[in-house]
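A.B. asks: heads up, no residue letters with this:
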C-alpha cells in the first residue's frame, strides 16, 4: 500500500476547497481522499465522453474525480439534498462553487435536490446517463426503504449502476473500532424519535445492498470487490473520536426519549466495547484505521 498519495491525487486535490496549513497536512489528507475515489472510478471503468449522474455528491471530492474521468466530451450531474449551508469548515455551497469555478467546472452541474425528485423532474425525452454513481452516501439515508425507492427511480435512466460503501469488514484489526462505531451509530439512530444529521444513520451490509439493487430485477450484479483502503483516510478517526466524546449526551438524549433501561444498558456496553478496542491500540484513537470498502457495479437487465 502506498505511503503517499499519488501525484494525480495531489493535482486533483488542488481543485477542492481546503484550509491552508503550514505543514501541508490538509492538502495531504484531501489527496488521500481523492486517491481513494480514483480507485473507485477505476474499478467502475468510467470512460471518457460519458454522461454521469452522481447521487449524494456532498462537497464534491468524488465529483472532481468523475469530471476528470469523463474528459472534455463528458459531463457530470451531481445531486445532493443537503442544505447549502451544511458542512464545516466549508459549506456545501462554498465547496461546490469553488469546484465549478475551477478548470473542471464546465464539466459539472451541481443540483441541490432530493435524488428521487430530481429524477422525476427529468423530461421523458432527456438523454439517459451512461453511469449512475452512489459513492459513500448510502449510510446517510434515513431508512433502508430510501435506497430501494431510489434504485427503482434510477432504473429507467441508466444501464450501469456504480456503488461504493463501507463494508463492515476489518482486514486490519486496527479498523475494528470503526466497524463497532458504525453499528452503534446506526443502532442509536434507529432508536431516536427525531432524525439526526450524522454521517451514519442507516447501516447496510454489502449483502443487503446487493439484494436491494437486484430485488426489482432491473439490475444485475456484474462485478464487486472488498479491499483495504489507503492509510490516509481519516473517516474512522473522525467517527470513533466523535462517538466516544458524545457518549453521555447521546445516552441521556435516548433516555429522555423513552428508550428502555435494557436498551440503554446495551448501548452503553457498545460504547465500552469501542473504548476497549481503541485501548488495545498503542496510539489510542489516533491508531484507528478505516474499515475496508465495498465497491460494485450493476448492469441494467433488458
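C.D. replies: Here it is on my side, so go on. Predicted model, so just to flag it, every value in this text is computed and none were measured.

A.B. asks: hey, let's count contacts and neighbours off CA atoms from now on
C.D. replies: OK.

A.B. asks: tell me where the chain has helices.
C.D. replies: Using DSSP state H, the helices of the chain run over residues 7-13, 25-44, 61-70, 92-100, 115-121, 144-154, 176-191, 206-215, 235-245, 247-256, 261-280.

A.B. asks: most tightly packed of these?
C.D. replies: Of all those, helix 61-70 has the most neighbours on average by mean count of other C-alpha atoms under 10 Å, namely a mean of 25.

A.B. asks: how far does that one sit from the chain's center?
C.D. replies: Centre-to-centre, helix 61-70 and its host chain are 15 Å apart (C-alpha atoms, centre = their mean, to the nearest Å).

A.B. asks: and it, what does it pack onto?
C.D. replies: Counting contacts by 3 or more C-alpha pairs under 8 Å, 6 or more residues apart in numbering; DSSP states H and E, the secondary-structure elements packed against helix 61-70 are helix 25-44, strand 51-55, strand 75-80.

A.B. asks: now for the first one, which elements pack on it?
C.D. replies: Okay, so that is helix 25-44. Secondary-structure packing of helix 25-44 (3+ C-alpha pairs under 8 Å, 6+ apart): helix 7-13, helix 61-70, strand 293-300.

A.B. asks: cool, the shortest one as well?
C.D. replies: In this structure, strand 51-55 makes packing contacts with helix 61-70, strand 75-80, strand 131-135, judged by 3+ C-alpha pairs under 8 Å, 6+ apart.

A.B. asks: ok so, going back, need the helices and strands packed on helix 25-44 in a markdown table (columns: distance to residue 46).
C.D. replies: Formatted as a markdown table, the helices and strands packed on helix 25-44 follow (distance: least, C-alpha to C-alpha, whole Å):
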| stretch | distance to residue 46 |
| --- | --- |
| helix 7-13 | 17 |
| helix 61-70 | 7 |
| strand 293-300 | 11 |
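
A.B. asks: which one, of the ones you listed, ends up nearest to residue 77?
C.D. replies: helix 61-70 (8.8 Å; C-alpha to C-alpha).

A.B. asks: what angle do helix 92-100 and the closest one make with each other?
C.D. replies: Counting by axes from the mean of the first three to the mean of the last three C-alpha atoms, to 10 degrees, helix 61-70 points 20 degrees away from the direction of helix 92-100.

A.B. asks: next, count neighbours for residue 194.
C.D. replies: Counted by other C-alpha atoms under 10 Å, the residues lying close to residue 194 total 9.

A.B. asks: relative to residue 149, how far out is it?
C.D. replies: To residue 149, residue 194 is 22 Å away according to C-alpha to C-alpha, to the nearest Å.

A.B. asks: below is an additional structure, to be compared with the one above:
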C-alpha cells in the first residue's frame, strides 16, 4: 500500500508551498491503519465486502477501500452515528464528502446511523469482514459492543478489532494508559452522558469475553504490537486529562460523588502528572500505548 497515495485522498489543511505533501501526523495515522489492514491478523483481501463500524472521518475507510478494490470490485460501508457537523478543522460531513469525490468514492458508502440501527435494516450480501478500528472506547457503555456483535449474526463472516491494549511497552506510553483509565473513571461517575472520546474502557480480555459470550464468535488470531510512531492520540488524551482536571473533579463533586471516590481520582491524576514529568519534553514526549489486534470468525 502506498501511504502518499492514500493520504492524498484525505481532507486536510496543506501547506501552500507543498500542497501535495501530507502532514506527518496524517501519514502516521495512515501507516498505522495500513499495518492493521494488511497485517498478519486481519489480512484483508481484494474483492471483499467490508463493514466498518465507527468510521469517523474516514481515515481507516480509505485504507480499507484501497485494500479491497481492484478491477472495480470490493466495497466498504462506513457507519458512524456522529453528528455531520462534528469535527475540526473539517466536519465529518466535509471529510466524508471529500472521500466520496475522490479515487475510492465509487467503492464506498457512508451511513450516518448507529451500528444497531444500520444492522437492523441491512439485508444485503453477507460481509466478508466487519471492522472496529479504535471505536469501542467511544461506545456509551459496554453493553453496546454486545448488542453490535449479536446484530452481526448471519451478516458477517469475520470480525476484525483493533483497540488500545492498556499495555505500555515504554515509559513514554505509560501516561496514555493512565489518562485513558482516568477519563473512563470520570465518565463512569457522571450523571449525564457525554460525547467524550473515551467513554467505555475495555481491556483485550474484556472485549474478547464480550464478543465470545454467546458462542457465536471465536478468536482465531491476535497480537499486541507497539503503536506507530507519530500518532497523536496519546498527546490529545493526556493533554486533555491534565488541562481539564479541576473542571472534571469540580463537576463530580457537584454531582455528589463521595470524597473517597474523589480522593482516588486525585491520586490517579497525580500519578499521571508525575509520569509526564519524567519525560524529557513533558506531554510532547508522550507516545501511544500498545495496540491489540484481533480476528474473530463466526462459529
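C.D. replies: Nice, I can see it. This is a predicted model, so every value here is computed, not measured.

A.B. asks: circling back: identify whichever of the helices and strands packed on helix 25-44 of the first structure lies nearest to residue 229 of the first structure.
C.D. replies: Taking these one by one with C-alpha to C-alpha, strand 293-300 is closest: 6.6 Å.

A.B. asks: re the thing from before, export the helices and strands packed on strand 51-55 of the first structure to a markdown table and tack on distance to residue 238 of the first structure?
C.D. replies: A markdown table is the format used below for these (distance: least, C-alpha to C-alpha, whole Å):
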| stretch | distance to residue 238 of the first structure |
| --- | --- |
| helix 61-70 | 17 |
| strand 75-80 | 22 |
| strand 131-135 | 18 |
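
A.B. asks: may I see the helices of the first structure arranged in a markdown table, with distance to residue 109 of the first structure as well?
C.D. replies: Listed next are the helices of the first structure as a markdown table, based on distance: least, C-alpha to C-alpha, whole Å:
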| stretch | distance to residue 109 of the first structure |
| --- | --- |
| helix 7-13 | 18 |
| helix 25-44 | 19 |
| helix 61-70 | 10 |
| helix 92-100 | 8 |
| helix 115-121 | 13 |
| helix 144-154 | 18 |
| helix 176-191 | 32 |
| helix 206-215 | 26 |
| helix 235-245 | 27 |
| helix 247-256 | 38 |
| helix 261-280 | 40 |
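
A.B. asks: residue 167 of the first structure is nearest to which of the ones you listed?
C.D. replies: helix 206-215 (6.2 Å).

A.B. asks: next, the mean deviation of the closest one compared to the second structure.
C.D. replies: Here the mean offset of helix 206-215 of the first structure against the second structure after fitting is 0.7 Å, by mean C-alpha distance after the TM-score superposition for the first structure.

A.B. asks: that helix maps to which residues in the second structure?
C.D. replies: Residues 204-213 of the second structure are matched to helix 206-215 of the first structure when aligned by TM-score structural alignment.

A.B. asks: which other residues reach that stretch?
C.D. replies: Stretch 204-213 of the second structure is contacted from outside by 145, 146, 149, 163, 165, 217, 218, 219, 292, using C-alpha atoms under 8 Å, 6 or more residues apart in numbering.

A.B. asks: how about 10 Å then?
C.D. replies: Outside of stretch 204-213 of the second structure, the residues within contact range by C-alpha atoms under 10 Å, 6 or more residues apart in numbering are 136, 142-143, 145-150, 159, 161-167, 201-203, 217-219, 222, 224, 291-294, 296, 298-299.

A.B. asks: now list the buried members of the residues you listed.
C.D. replies: 136, 142, 145-146, 148-150, 159, 161-167, 201-203, 217-219, 222, 224, 291-294, 296, 298 (16 or more other C-alpha atoms under 10 Å).

A.B. asks: distance of the nearest residue to residue 107 of the second structure once chain neighbours are set aside from residue 33 of the second structure?
C.D. replies: With sequence-adjacent residues excluded and distances taken as C-alpha to C-alpha, 6 or more residues apart in numbering, residue 107 of the second structure is closest to residue 75, at 4.9 Å. Using C-alpha to C-alpha, we find residue 75 of the second structure at a distance of 17 Å from residue 33 of the second structure.

A.B. asks: also residue 246 of the second structure?
C.D. replies: Relative to residue 33 of the second structure, residue 246 of the second structure is positioned 35 Å away (C-alpha to C-alpha).

A.B. asks: and for residue 175 of the second structure?
C.D. replies: 23 Å.

A.B. asks: could you do residue 247 of the second structure as well?
C.D. replies: Distance, residue 247 of the second structure to residue 33 of the second structure, by C-alpha to C-alpha: 34 Å.

A.B. asks: right, so of the helices and strands packed on helix 25-44 of the first structure, which gets closest to residue 106 of the first structure?
C.D. replies: Closest approach to residue 106 of the first structure among those (C-alpha to C-alpha): helix 61-70, 9.2 Å.

A.B. asks: in the second structure, what residues pair with that closest one?
C.D. replies: By TM-score structural alignment, helix 61-70 of the first structure lines up with residues 59-68 in the second structure.

A.B. asks: same deal with stretch 226-246 of the first structure?
C.D. replies: With TM-score structural alignment applied, stretch 226-246 of the first structure matches the range 224-244 in the second structure.

A.B. asks: swap in stretch 135-152 of the first structure?
C.D. replies: Mapping stretch 135-152 of the first structure onto the second structure (TM-score structural alignment) gives residues 133-150.

A.B. asks: residue in the first structure paired with residue 293 of the second structure?
C.D. replies: Pairing criterion TM-score structural alignment: the partner of residue 293 of the second structure within the first structure is identified as residue 295.

A.B. asks: any idea how far the closest residue to that match other than its chain neighbours lies from residue 134 of the first structure?
C.D. replies: Take residue 295 of the first structure and drop its neighbours on the chain: the residue closest to it by C-alpha to C-alpha, 6+ apart is residue 164, 4.3 Å away. In this view, residue 164 of the first structure and residue 134 of the first structure are 6 Å apart by C-alpha to C-alpha.

A.B. asks: kindly report the same for residue 268 of the first structure.
C.D. replies: Using C-alpha to C-alpha, residue 268 of the first structure is found at 33 Å from residue 134 of the first structure.
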